[in-house]
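Enquirer: Quick check, what structure comes out for this input:
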Amino acid sequence: MAGLKIKPLADRVVVEPAPAEEKTASGIIIPDTAKEKPQRGNVVAVGAGKKDEPMTVKEGDTVLYGKFSGTEISIEGKDYLIMRESDIFAIV
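Expert: The predicted structure is shown next:
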């Protein structure tokens, strides 16, 4: 994570989504086509914020966000989401 070569602008953050669940609580294996998109992830990069609105989240925070929030990007073979801080619902 420390080697991520991307710096989001303004109030944007880069989130590494948590891996999707592989099994149900009862042990049933979930196929790739049925896996739900994760709604939790770790913040890996944070922008500087807007003029009168400092950023609340910081690198390393675990956050919850909407199912369809952000834009998917791939950097050096890893998938990330880039989204506005307002798309984040909570810090866990």
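Enquirer: can we go C-alpha only for contacts and neighbour counts from here?
Expert: OK.
Enquirer: wait, isn't Gly70 in contact with Met83?
Expert: Yes: assessed by CA atoms under 8 Å, Gly70 is found in contact with Met83 at 4.2 Å.
Enquirer: Another for comparison:
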Amino acid sequence: MNVRPLADRVLVKIDEVETKSAGGLFIPATAQEKTQTAVVIAVGDDKEKIKVSVGQKVMHDKYAGTQVKINGEDHLILKAGDIIAVIE
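Expert: Predicted structure coming up:
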């Protein structure tokens, strides 16, 4: 299934969050970091507002966007303004 976001939306694939510490302890979801990372899969057609491109790794707020499942994998559709930073 191909999904193409509209306007100033960006489709990202969620990076897996570490649920285990270096010492082997499990970290509950409530204690994990608030910011999350993801890889940009597709971008909308509003080139003025979207400053990222496909393939870039980005940081976004934990509670931002709409979660969707595409081909059995978790993705998010974010507004371009919800992206906090590009990770280089």
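Enquirer: center of the second structure, which residue is that?
Expert: Ala38 (3.8 Å; CA atoms, centre = their mean).
Enquirer: and the gap between the residue nearest to Lys69 of the second structure when sequence neighbours are not counted and Ser21 of the second structure?
Expert: Excluding the flanking residues, the one nearest Lys69 of the second structure by CA to CA, 6 or more residues apart in numbering is His75, at 5.9 Å. To Ser21 of the second structure, His75 of the second structure is 24 Å away according to CA to CA, to the nearest Å.
Enquirer: Of these two, give the one with the bigger neighbour count.
Expert: Using other CA atoms under 10 Å as the criterion, His75 of the second structure and Ser21 rank with His75 on top: 22 against 9.
Enquirer: Would you check that that one makes contact with Ala42?
Expert: No: look at His75 of the second structure against Ala42 with CA under 8 Å: they stay out of range, at 10.9 Å.
Enquirer: any residues in contact with both of these two?
Expert: Leu11, Val12 (CA atoms under 8 Å, 6 or more residues apart in numbering).
Enquirer: tell me the contacts of the alignment partner in the first structure of Met59 of the second structure?
Expert: The alignment partner of Met59 of the second structure in the first structure, by TM-score structural alignment, is Leu64. Leu64 of the first structure is in contact with Gln39, Arg40, Gly41, Ile88, Phe89, Ala90, Ile91, Val92, counting by CA under 8 Å, 6+ apart.
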